[in-house]
Structure formats: structure tokens, C-alpha cells
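Enquirer: just a sequence and a predicted model for now, questions to come.
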Amino acid sequence: MAKLKTKVKEYRENAGMKQSELAELIGVRRETIVHLENGRYNPSLKMGMDIAKAFHTTVEELFEFED
């Protein structure tokens, strides 16, 4: 089964943003961001697009599946 790999933490830290700030920006709880960054949560397409928009990048740049 393919696992979702994310660069959300990298982008968030490079932006100098706290998990709580990203969570508020996209309308989720901070815990959701924690689980997402730790690979324990697969975001919806809308959430992925909201995160990509927040960092001015693409969903494909932030997320990829690895075998």
C-alpha cells in the first residue's frame, strides 16, 4: 500500500509559521496539522489545496505517494 509523503512541515517551518497558525489559516485544529506532518493523517483534496494555496505552491509539490 502506498504511503503519503508530505513536505508540509518543511514548508511551514521555512515560512516561520507555527502549527497553530497554519491550522487557523486553513480552518482545522492544530492536532490535524500534527497528525498530517507525522504521516498519520491523509488530507482531503480541499485541505491539500488550501495548504498549497497558503504556501503559494502546488498540491503535487507538497504531497506524493511512495511505494
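Expert: Everything's here; your move. Residues are numbered from 1 along each chain as shown.
Enquirer: C-alpha from now on. contacts and neighbour counts both.
Expert: Will do.
Enquirer: in this structure, which residue is most central in space?
Expert: In the chain, the residue lying closest to the centroid (CA atoms, centre = their mean) is residue 8, at 4.0 Å.
Enquirer: hmm, that residue is touching residue 62, no?
Expert: Yes: if you go by CA atoms under 8 Å, residue 8 and residue 62 touch, sitting 6.1 Å apart.
Enquirer: how close does residue 54 sit to residue 3?
Expert: Distance of residue 54 to residue 3, computed by CA to CA, to the nearest Å: 23 Å.
Enquirer: okay, now the one to match up with it:
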Amino acid sequence: MENRIRSEREARSWTQVVLAAHLEVSRQTVVALETGKYDPSLPLAFRIAKVFDKPIEGIFFPEGRSLVVKDAAID
């Protein structure tokens, strides 16, 4: 499974330590999540999605299938 955790974290200018605090996990867990060495439990996946205010499908997707995010047009 691939994810957008790192890009979402960086978009907010958060360090791995800050994200870990929001998720109540260790920084090492954040590193493992971002590098794809650890797939989160379902409860943790829901917490990650909530922290980033995105649906789970907006954060996680199957390997080899990049997620195309379409932004609404800004008037």
C-alpha cells in the first residue's frame, strides 16, 4: 500500500515529531508509515485521515496506482 502521508505532512510544514504527537504514535512509526515499511491498523488509518481532514482513500491507495486528486476550479 502506498500513501500520501509525507506530502500531506509537508504541506502543513509539520515535522515527523509534530505528526507523531497528533497521531499519538512514535516518530519511528511516522517514518515507517511514510516509507511504506508499515501499513497502519484501521483505527490508525482513520486517525491519519482525520488529522489531514481527508477520506482514507485520499491518503492510502494500492501499490502502483497513483491517486489523481482533482481540485475544484477556483473562481
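Expert: It's in. What you are looking at is a predicted structure, and each value in this text was computed from that prediction instead of being measured.
Enquirer: just give the TM-score of the two.
Expert: After superposition, the two chains reach a TM-score (TM-score structural alignment, normalised by the length of the first structure) of 0.90; 64 aligned residues with a CA RMSD of 0.9 Å.
Enquirer: ok so, going back, ok, residue 54 and residue 3 of the first structure, which is more surrounded?
Expert: Between residue 54 of the first structure and residue 3, counted using other CA atoms under 10 Å, residue 54 has the larger neighbour count: 15 against 12.
Enquirer: ok now do whatever residue of the second structure lines up with that one, which residues does it touch?
Expert: Under the alignment (TM-score structural alignment), residue 54 of the first structure pairs with residue 51 in the second structure. Residue 51 of the second structure sits next to 22-23 when contact means CA atoms under 8 Å, 6 or more residues apart in numbering.
Enquirer: could you look up the SS state of residue 51 of the second structure?
Expert: helix (DSSP: H, G, I helix; E, B strand; the rest coil).
Enquirer: just the helices in the first structure please.
Expert: All helices of the first structure, identified by DSSP state H, fall at 8-14, 19-26, 30-37, 45-54, 59-62.
Enquirer: ok, residues contacting the first one?
Expert: Spelled out, that is helix 8-14 of the first structure. So helix 8-14 of the first structure is contacted by 18-19, 22, 36-37, 51, 55, 62 (CA under 8 Å, 6+ apart).
Enquirer: for ChimeraX, what selects the buried ones among the residues you listed?
Expert: A single ChimeraX command selects the buried members of those (16 or more other CA atoms under 10 Å):
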select :19,22,36,37,51,55,62
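Enquirer: which residue of the second structure sits opposite residue 32 of the first structure in the alignment?
Expert: Correspondence of residue 32 of the first structure to the second structure, assessed by TM-score structural alignment: residue 29.
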